[in-house]
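# can't give you the sequence, but here's the structure:
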């Protein structure tokens, strides 16, 4: 049985507790109990969250956990020096050490990220880089695994990290079953971006949002200004003007970004050949997709597919 210790400290974000549900469902999905989870703090007893309610905990003690996970807080404040010292010794006693969101600051303060790759919430990237210049921060990743150290981005990314831990321990099918039970569409791969094209464009009106949603659901088909304008219930001239005002870009550029996002996701989560991905995401042929990827990422689709580990299967 795998033992998991979730470290909390005063003012921690309660959403970090969501990782416990992943391990709970892993137990429910297994014939025998797979995980023993304990919420721990420096002294034990109730620990207050940033929302104002408290969670009961066990004291740290001298024993080790198979997996040790550290939560974070809204302001990137560090816990006590006693807890930092405990974490400095953790690699000797734990097979895997992880952080959720700004918990990466805690691992870095303990020296566990020195010379390693890591990630944290995008809003705190600059602060992290200034504080810990010897850590290679992969700021556009949901979670990063470097040896025995696992770090995740925002709070919901902690669920993806926990599912990846279960997948490593118990297999892909178990992780998928848990994701279904939690009503998560799929476990996001660690290489996926923290950002979404639709969130980045942030359209203000329902009409432009409707057009973008329509485009994303029909990427395989050619999308003209006329069809998008019809989806937005505007004339083509009105639509082009409003779209540029709200998103800062042309409809054609926006559609290309949606296609690139969809194509990259297919590369990171499937084994389809480049030609199939280009067709399914509306590029039509691999050369058009290659040019779009070079504009977006400065890399070809083949390079990204190789980095995702899917290239041999796709070939």
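Yes, it's here. Note that the structure is a prediction, hence the values are computed from the model and not measured.

# all contacts plus neighbour counts: C-alpha atoms, from now on.
Fine.

# what's the distance between the residue lying closest to residue 136 once chain neighbours are set aside and residue 210?
Setting aside the residues directly before and after it, residue 136 is nearest to residue 117 in space (C-alpha to C-alpha, 6 or more residues apart in numbering), at 4.6 Å. As judged by C-alpha to C-alpha, to the nearest Å, residue 117 and residue 210 stand 39 Å apart.

# ditto for residue 68
43 Å.

# Check residue 304 too.
Counting by C-alpha to C-alpha - residue 304 and residue 210 are separated by 30 Å.

# Please apply the same query to residue 217.
Distance from residue 217 to residue 210, by C-alpha to C-alpha: 11 Å.

# the more surrounded of the two?
residue 210 (17 against 10; other C-alpha atoms under 10 Å).

# Touching, that one and residue 229? I think so.
No: applying C-alpha atoms under 8 Å, one finds residue 210 not in contact with residue 229, separated by 9.8 Å.

# Please enumerate the strands of this protein.
Counting by DSSP state E, residue ranges of the strands within the chain are 2-7, 35-41, 45-48, 54-59, 67-70, 96-99, 117-118, 136-137, 143-146, 149-152.

# what's in contact with the fifth one?
In this structure, residues lying in contact with strand 67-70 by C-alpha atoms under 8 Å, 6 or more residues apart in numbering are 2-8, 94-100, 103-104, 106-107.

# give me that answer again for 6 Å
Counting by C-alpha atoms under 6 Å, 6 or more residues apart in numbering, strand 67-70 makes contact with 4-7, 94, 96-99, 103, all of which sit outside it.

# Could you dump the residues you listed into CSV with distance to residue 164 and neighbour count added?
Formatted as CSV, the contacts of strand 67-70 follow (distance: C-alpha to C-alpha, whole Å; neighbours: other C-alpha atoms under 10 Å):
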residue, distance to residue 164, neighbour count
4, 14, 22
5, 17, 23
6, 16, 22
7, 19, 25
94, 17, 19
96, 12, 19
97, 13, 25
98, 12, 25
99, 13, 29
103, 18, 29
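
# The structure to be compared is supplied as follows:
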């Protein structure tokens, strides 16, 4: 029996949020059809994607019939403003009939608006994770994950992570061998190393509310390799270490040491991409030693400095 998968699309949808998972399901079905995908929109008909191509003759949500899995695709507009009533009604109706509900990228905003992710772990594009968490505080947002399963709900990170999500669905339905074969056909990782931090700028510091912390942040960003221990920063700001720690926790939701380490890691990433060696990147970023740099990469990016540089320096294959 084929598994019926409804992809909920709408004007402005991100094309790869749809085409990436669709291709995975198609490849997983060879030689026979394991999945029966259908493009569904709130009213049916043609849907204009954000990049221009049209998804033709989509089925109206009311006429979609039985659904085993619902996949809600994303669009930048979903993070900019709450989803419209027609889209929400279509998603709610399809979700009620589906045994499994998934979202790609900012499609998580639709599920969150419906309350389906309340009390659950979820993810979205790293650029929108803070917005998702702020708008829906009952959702446990994990910004560095490529995809997360919580009960019958599966959410994925940005855009191409829909491929990772679809491979995970195939493995759930048909086992690791089927997912591995689909990944081989598409020439992608079955499980990508690391999380979204590898692809973001890593440093997403919200604006400081106080001038004191704003000035301190500016000085650290200007020279990450300087002495930015807690006592040194507190002395520079003319406050106690306890007060400074409280400011970081209140305004940035982290500790001074963790924030400084992320600033230094961000600088080390850029140094590596600029062609510096591991030792030079460690020293010039302020992380100090090769071992400290390796530990920071492992802790935050789940990879090594050498592997990071290999993957992100160039698209050209190495000899």
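Received it, and whenever you're ready, just let me know what you need. Treat the numbers as computed from the prediction; the structure is a model and nothing was measured.

# Spatially, which two of the contacts of strand 67-70 of structure 1 are the most separated?
94 and 103 (16.9 Å; C-alpha to C-alpha).

# In structure 1, which residue is most central in space?
residue 142 (2.4 Å; C-alpha atoms, centre = their mean).

# how about residue 71 of structure 1, what's its match in structure 2?
The alignment partner of residue 71 of structure 1 in structure 2, by TM-score structural alignment, is residue 73.

# for that match, what are its contacts?
By C-alpha under 6 Å, 6+ apart, residue 73 of structure 2 lies in contact with 17, 103-104, 107.

# now do 7 Å
7-9, 13, 17-18, 103-104, 107 (C-alpha atoms under 7 Å, 6 or more residues apart in numbering).

# what does residue 160 of structure 1 give?
187-188.

# And it, how far from residue 51 of structure 1?
If you go by C-alpha to C-alpha, the gap between residue 160 of structure 1 and residue 51 of structure 1 works out to 23 Å.

# same deal with residue 225 of structure 1?
46 Å.

# swap in residue 277 of structure 1?
In terms of C-alpha to C-alpha, residue 277 of structure 1 sits 44 Å off from residue 51 of structure 1.

# what's the answer for residue 254 of structure 1, then?
With C-alpha to C-alpha as the criterion, residue 254 of structure 1 and residue 51 of structure 1 are 38 Å apart.

# higher neighbour count, these two?
Using other C-alpha under 10 Å, the more surrounded residue of residue 254 of structure 1 and residue 51 is residue 254, with 20 against 11.

# Aligned against structure 2, show me the partner of the more buried one.
Per TM-score structural alignment, residue 254 of structure 1 is aligned with residue 293.

# Quick check, that match in contact with residue 283.
No: under the criterion of C-alpha atoms under 7 Å, residue 293 of structure 2 makes no contact with residue 283, lying 9.1 Å away.

# show me where the stretch 151-300 of structure 1 has helices.
155-170, 172-181, 197-201, 206-217, 225-232, 236-247, 251-269, 274-280, 286-297 (DSSP state H, counting those that start in this stretch).

# Same list, those, but as CSV with distance to residue 34 of structure 1 please.
As requested, the helices of the stretch 151-300 of structure 1 are exported to CSV (distance: least, C-alpha to C-alpha, whole Å):
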stretch, distance to residue 34 of structure 1
helix 155-170, 8
helix 172-181, 11
helix 197-201, 37
helix 206-217, 39
helix 225-232, 49
helix 236-247, 48
helix 251-269, 26
helix 274-280, 38
helix 286-297, 40
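
# any idea how far residue 55 of structure 1 is from residue 75 of structure 1?
19 Å.

# scratch that, residue 259 of structure 1 is what I was asking about
For residue 259 of structure 1 relative to residue 75 of structure 1 (C-alpha to C-alpha), the value is 36 Å.

# of those two, who's got more company?
Taking other C-alpha under 10 Å, residue 259 of structure 1 and residue 75 do not tie; residue 259 has more neighbours (26 against 11).

# How about the more buried one, nearest residue that isn't a chain neighbour?
Closest to residue 259 of structure 1 by C-alpha to C-alpha, 6+ apart is residue 281, at 5.6 Å.

# Stretch 57-67 of structure 2 spans what distance, first to last residue?
Stretch 57-67 of structure 2: ends 18 Å apart by C-alpha to C-alpha.

# what about that stretch, distance to the chain center?
28 Å (C-alpha atoms, centre = their mean, to the nearest Å).

# buried sites along that stretch?
58-61, 64, 67 (16 or more other C-alpha atoms under 10 Å).

# next one: stretch 65-77 of structure 1
Those would be 65-73, 76, for stretch 65-77 of structure 1 by 16+ other C-alpha under 10 Å.

# Of all pairs in these, which one spans the longest distance?
Going by C-alpha to C-alpha, the pair spanning the buried residues of stretch 65-77 of structure 1 furthest: 66 and 76, at 25.7 Å.

# if I read this right, residue 139 of structure 2 contacts residue 115, doesn't it?
No: counting by C-alpha under 7 Å, residue 139 of structure 2 sits too far from residue 115 to count as a contact (8.8 Å).

# who's more crowded, the two?
residue 139 (20 against 15).

# What lines up with residue 118 of structure 1 in structure 2?
That one, residue 118 of structure 1, aligns with residue 122 by TM-score structural alignment.

# what's the counterpart of residue 110 of structure 2 in structure 1?
By TM-score structural alignment, residue 110 of structure 2 lines up with residue 106.

# Run a quick neighbour tally on the residue nearest to that match when sequence neighbours are not counted.
Computed as C-alpha to C-alpha, 6+ apart, the closest residue to residue 106 of structure 1 that is not its neighbour in sequence is residue 78, at 6.0 Å. Neighbour count of residue 78 of structure 1, defined by other C-alpha under 10 Å: 18.

# Then residue 33 of structure 1?
14.
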